[in-house]
Structures are given as C-alpha cells and as structure tokens.
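> sequence? don't have it. structure:
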C-alpha cells in the first residue's frame, strides 16, 4: 500500500502545522473533560453518578468533533501513547511518525493538556491549583491498562482494515463507554493525565498518582500492540493513517 513512501511523507502537512493541531486538539479535549467536570459538580453537587454521566457525555461528543476537525491535519492523536505506538509500528515498514515527529507530538500534546486545564479553570472562575485527588489504587491502575489497550487496539484496527472514516464516532464511543466500565474512568492518555494535575476539581488527579497511571497506560499500549499484531500482522503498514489519514492534499490550503 505504501510503495511510494517518500511521496506520502512529503504529502503530509509540515510538522509545525501538525504540532499546532495536536496542541489545540489536546488543549480543547482537556478543556472539555475538566470544564464539564466542573460544571457537573456545580449542577449536581450531591449526585456523583450524574456528575460522571454529564462529564462522559460531554467528552464523547467533544472528542468526536475534535477528531473530525484536526484529524486531516495531524491524525488527531491527542495522546502520546497513540503517537508512540504509531512510531513503533511504523519502524517495521517505514511509515508512521519519525522520532522527531514523535517528540514534537508528545511535547505539543502535553503542553496543550496543561493549557486546557488552566483555561477550563479560568472559564469557571476556579483557581488553578494542584489536584489532591489520589487515584493510584490497584484497581484504577488495572483499569488504565485495560482502557489504553482497548483504545490502541481500536484505533490501529480501524486503520489496518481501512475503516478510518469511523474513527471519530468509534473512539468517542469507546472512551464514553470506558468512563463507566473501568474503575479509573479511562484516562488512557499520558498527556491528559499530566494536564489534569492542574485542576483540583472533579476531573483532577494528584501528582503522586501520575507516574503509576502513566506506567499503566504504557503497559496497556504494549498489550494493545501485542493484540493488534496477533490479529492483524500487517498493521504497521497503515501507521500513517492513525487516527485519521492526514495527507496535505486532503486539506484545503
């Protein structure tokens, strides 16, 4: 499929433009997660279940829209774990992110996530402060392994089977479901995890819980890759199509 590798790489938007898309997409994603969490606390202060429903519904809808907006530019990774897997799988077939691209994506995503928390706090006039919400129980960490493995398997399966057009609703639906079937409420994203340190609200996470969360997410990503290669051995050939195909020719200049 990727015989004309040099053509395909040069036909992508420049790295700086993809980095901007990853920054904005991840920032807006965290704004949605943190902002809807604050709103849920204020609207339903005595009903945690309803707060989670409000938070997850906003995230499902918002993530779907963000993938549609930024996917054609950067692929809409918004997640260093997804970018890392894209790079790892691409090494097998000469596709996917370069090492420089991986580093640029990860930095853009992390800075975007932090800015999203700060902006969400400001919108609701909640002071930006470090979260005190401890989450690193064994159950939560297991939940992060499961959530991240499922996310990686879903995204790269869609690319491998040429169904990337379904990525926006499928990823949104998966994250929405994982809010409920995982004990951790499915962070499944190292950048978002770091960003959520900076809001001591419903969606926050204490700094002490973050290293274990990120380790669990990386383990989950590795599990997801293992399952992917077991089911679709040639999946690495479509690394450039993750989460959505992003060729410059498909974007109006």
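Noted; the coordinates are in hand. Keep in mind it's a predicted model, so treat the numbers as computed, not measured. Numbering: from 1, shown residues only.

> only C-alpha atoms for contact and neighbour calcs from this point on.
Fine.

> quick check: what element follows the strand or helix carrying residue 83 along the chain?
Taking DSSP states H and E as the definition, one finds residue 83 inside helix 80-90. Counting by DSSP H and E, the next helix or strand C-terminal to helix 80-90 is helix 99-123.

> residue 55 and residue 208: what is the separation?
Residue 55 sits 23 Å away from residue 208, going by C-alpha to C-alpha, to the nearest Å.

> try this one next to it:
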C-alpha cells in the first residue's frame, strides 16, 4: 500500500472519528434535556461503536491508528519508520480538526470555536495516563493473541474507559487538540489540553515498556 493511501486512510479515519465524538456529543446534549449522564451515555455508545467500524474499514490500509499515541507506540516497537510515523501524526491532527468542523456543520454550529470547558487538575492528567496505558495495552495484547478481535477490543475498552476515568478517556493527542476547537459537550479548554497530552504520551510510553516486557517473558518460559 502506498504511503499516500495510508496517510489518506489515517486522515479520513481520524476525521470520521472526531465527527462521531463531537457530533454524538452535540446530539446527546440536545436530546438529554439537561441530564448529563444520558448525554454521556449517548456519546459513549456512538464512539465505541464507531471505533469498531472505523478500525475494520481502514485497518487493512494504514493499521487504523487514528491517534498519535498509538503511532508513537508502534514507532517505539519499531513496527513503522520514523518518517512515516511523523506523517501519520500530521494526517491525524489535520483529520481531527476537519472532523470537528464537519460535526459543527452538520449541527448548524459555528464552524470556528474555542472550548470553554475546563478539565483541570492532577486527577484528570492521571486519568489520561491510565486511559492511554490501557488502550495501548489492549492493542498490543490483542494483536499478539487475537488480532482479528482488536477492533472490537478497542471499541469496548474506550466504551468502558469513558465511564471509569474521570477525564472520560480522550486517550489521544489529536482528539484532545481538535476537541479544544469545539465549545460543545465534547470540548476541552485549550489551557486544559497540555496536561491531557502529557498524560497520554506518558501512558503510551509506559504501556509499551510494560507490555513488551510482559509478553517477551511469556514467550521465553
């Protein structure tokens, strides 16, 4: 598969992911009549289900990372070249922003926005560390043992992590940056984003170290 097609898959897949995340957040908030739990539930189900479909769609082309933290993990495991990994990240960030704008357009929201939803504090950063650690672990473990189950496993993990993490599991630097450009239910204030991204990158690095060690040990016994 050519690099151009792989980048197109990463960009389009990430755009569709953000359209799902932000669009379902807008829809959920509009229909929930002020019930935040119901709005979050709608946002959760749509995101988890959408991830399963998107990974099946684009996985055969690019691996369906849709996430610079996932690409970083793949780079650290030497499963992709650095130049290609950097291009993946660029495609993911561009696609994420386009996906947010698409969601705004579908719901007749102003295209250009800046989020005012603050998500601050050490607990939020630690939540993103845990969320990303688990996501990378899910991918590494299922790719080793049951690769055909990876799309479903990722969708299920993110669905669960929406509810067991205080941050609602962004677990994705491109998603975080793009959601700072949406003053809707799924948004995050730009000042809150750096802590999220730091937690995500740290979670990815620690997950690669731990799960690589874990399965290397299992193979040598």
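Noted; the coordinates are in hand. Just so it is clear, the structure is predicted and the values come from calculations on it, not from any experiment.

> about what we covered before: who's more crowded, residue 55 and residue 208 of structure 1?
Legend: neighbour count by other C-alpha atoms under 10 Å for residue 55 of structure 1 and residue 208, higher for residue 55 (25 against 15).

> you'd agree the more buried one is up against residue 36?
Yes - assessed by C-alpha atoms under 8 Å, residue 55 of structure 1 is found in contact with residue 36 at 5.2 Å.

> in the longest helix along structure 1, which residues are buried?
With DSSP state H setting the assignment, residue counts place helix 15-43 as the longest helix in structure 1. For helix 15-43 of structure 1, a neighbour-count test (16 or more other C-alpha atoms under 10 Å) marks 18-41 as buried.

> do stretch 122-129 of structure 2 as well
Quick answer for stretch 122-129 of structure 2 (16+ other C-alpha under 10 Å): 124-129.

> and which of those residues is nearest residue 138 of structure 2?
Residue 138 of structure 2 lies nearest to residue 129 out of the buried residues of stretch 122-129 of structure 2, by C-alpha to C-alpha, at 14.1 Å.

> quick check: the closest one touching residue 200?
Yes - using C-alpha under 8 Å, residue 129 of structure 2 is in contact with residue 200, at 5.1 Å.

> list residues touching both of these two?
Counting by C-alpha atoms under 8 Å, 6 or more residues apart in numbering, the contacts common to residue 129 of structure 2 and residue 200 are residue 171.

> tell me the centre residue of structure 2?
By C-alpha atoms, centre = their mean, structure 2 has its centre lying nearest to residue 172, at 4.0 Å.

> what lines up with that residue in structure 1?
If you follow residue 172 of structure 2 across to structure 1 using TM-score structural alignment, you land on residue 189.

> quick one, what contacts that match?
Residue 189 of structure 1 sits in contact with 79-81, 148, 214, 217, where contact means C-alpha under 8 Å, 6+ apart.

> kindly report the same for residue 191 of structure 1.
With C-alpha under 8 Å, 6+ apart, residue 191 of structure 1 has these contacts: 78-80, 106, 109-110, 113.

> for residue 156 of structure 1, state which of those is nearest.
Distances from residue 156 of structure 1 to the contacts of residue 191 of structure 1, taken by C-alpha to C-alpha, are shortest for residue 79, at 13.6 Å.

> show the contacting residues for the residue mapped onto residue 100 of structure 2 from structure 1.
Alignment note (TM-score structural alignment): residue 100 of structure 2 maps to residue 117 of structure 1. Contacts for residue 117 of structure 1 (C-alpha under 8 Å, 6+ apart) come out as 27, 30-31, 34-35, 128, 195-196, 198-199.

> next: residue 201 of structure 2.
Here residue 201 of structure 2 is in contact with 69, 129, 132, 173 (C-alpha under 8 Å, 6+ apart).

> state the distance from the first one to residue 23 of structure 2.
Here the criterion is C-alpha to C-alpha. By it, residue 69 of structure 2 lies 23 Å from residue 23 of structure 2.

> same check on the last one?
Residue 173 of structure 2 is 19 Å from residue 23 of structure 2, where distance means C-alpha to C-alpha.

> hang on, residue 67 of structure 2 packs against residue 89?
Yes - the criterion here is C-alpha under 8 Å, and residue 67 of structure 2 meets it with residue 89 at 7.3 Å.

> which neighbours do those two share?
With C-alpha under 8 Å, 6+ apart, residue 67 of structure 2 and residue 89 have no common neighbours.
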